[in-house]
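A.B. asks: pasting the sequence and the predicted model now:
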Amino acid sequence: MKNIPVRIGWELYIPIFCIVFFPVFSEIKNNNWEIVFVPLAIIGIILFLTLTIRYRMDSDSLYIKNSIFGTTKIRISEIYKIEKTSNMISSPAPAISGRVEIYYKSDSIVISPKDFTDFEQKLLAVNPDITVKK
């Protein structure tokens, strides 16, 4: 089983941090620190959910572990197209840039592998009939 590194887009977290912490900033300035525990818990949950996304591949399947939400198993022989995308749909892709949409059977999923070229070569080694759009 080969691990495929996940691209973590830290630019994704900056707006989340601002949205969560901006309302409590004035309370922090007034030394009201207990108000910070809920935003810290929210940020902790978000970090946990995004940092536990994993991609793995064996000789015939791609496994996408979506944190606590389960694992999607895709047979590589059923993949017919992969393409870079800027689709912002909710997905196991913790990055804004470097997203890849995988089309298989009658479905698709968006992920964010760290190295698209390496990911592409690993898939094509198993299924050379995959169409690649960059």
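C.D. replies: Structure's in. What do you need?

A.B. asks: when you work out contacts or count neighbours from here on, use the C-alpha atoms and nothing else.
C.D. replies: Will do.

A.B. asks: need the longest helix for the chain.
C.D. replies: The longest helix of the chain (DSSP state H) is helix 37-51.

A.B. asks: buried residues, that one. List them.
C.D. replies: 39, 43, 49-50 (16 or more other CA atoms under 10 Å).

A.B. asks: what packs against that helix?
C.D. replies: When contacts are defined as 3 or more CA pairs under 8 Å, 6 or more residues apart in numbering; DSSP states H and E, helix 37-51 sits against helix 13-21.

A.B. asks: 10 Å instead?
C.D. replies: Helix 37-51 sits against helix 13-21, strand 61-66, with contacts defined as 3 or more CA pairs under 10 Å, 6 or more residues apart in numbering; DSSP states H and E.

A.B. asks: which one of these lies closest to residue 101?
C.D. replies: Taking CA to CA, strand 61-66 is the member of the helices and strands packed on helix 37-51 nearest to residue 101, at 12.7 Å.

A.B. asks: dropping in the other structure now:
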Amino acid sequence: MTKTYPSKINYWVYLPLIAFITYFISRAVIEGQWAGVIVVGTVSVFLIIPMIFITRYRITDTILNVRSGFIINKNIEIAKIKSIEPNHSILSAPALSFDRIEIFYNTYDSVIISPKNKEDFIETLKQINPAIVSEV
């Protein structure tokens, strides 16, 4: 069994980032600073845009894979997941929404994510590992 859950996306969260990128690119163009256009454009294309379009959470029979852009690709053993709690932190995470959950695993590890269908996502994890405690 493999189930893939896309990240819930709140596009308004990214408006300041888009405004920031647009501002710096337009300033660089106006001032003829083509190196700035290339740097900001490259970072945007290869780091930020893929995070928006390639953030997903895949559940297999034993592994939860958290993927965000080209940077984050984390495998978590579902058998080692202890609990799931709601989380509305603004800290950076492989989550594209503030409607987040935090998954605690191993002894001190956790990951904050924002699956689109939280209830089904959590239920799928609990079917594999019934010992998971969910406070969501």
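C.D. replies: In hand now; what should we look at? Since this is a predicted model, take the numbers as computed values, not measurements.

A.B. asks: if we can go back for a sec, redo the buried residues of helix 37-51 of the first structure as TSV? Include distance to residue 3 of the first structure.
C.D. replies: Formatted as TSV, these follow (distance: CA to CA, whole Å):
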residue	distance to residue 3 of the first structure
39	32
43	26
49	18
50	17
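
A.B. asks: and of those, the nearest to residue 67 of the first structure?
C.D. replies: residue 49 (5.4 Å).

A.B. asks: the closest one matches what in the second structure?
C.D. replies: For residue 49 of the first structure, the aligned position in the second structure is residue 51, judged by TM-score structural alignment.

A.B. asks: deepest of the helices and strands packed on helix 37-51 of the first structure, which one?
C.D. replies: strand 61-66 (a mean of 20; mean count of other CA atoms under 10 Å).

A.B. asks: need the helices and strands packed on helix 37-51 of the first structure in JSON lines with distance to residue 102 of the first structure, can you?
C.D. replies: Listed next are those as JSON lines, based on distance: least, CA to CA, whole Å:
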{"stretch": "helix 13-21", "distance to residue 102 of the first structure": "24"}
{"stretch": "strand 61-66", "distance to residue 102 of the first structure": "11"}
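
A.B. asks: closest to residue 93 of the first structure out of the ones you listed?
C.D. replies: Closest among these, using CA to CA: strand 61-66, at 8.9 Å.

A.B. asks: just to revisit the earlier point, for whichever helix or strand comes after the longest helix of the first structure, which outside residues touch it?
C.D. replies: Counting by DSSP states H and E, the next helix or strand C-terminal to helix 37-51 of the first structure is strand 53-57. Outside strand 53-57 of the first structure, the residues within contact range by CA atoms under 10 Å, 6 or more residues apart in numbering are 1-8, 62-76, 92-94, 111-113, 119, 122-123.
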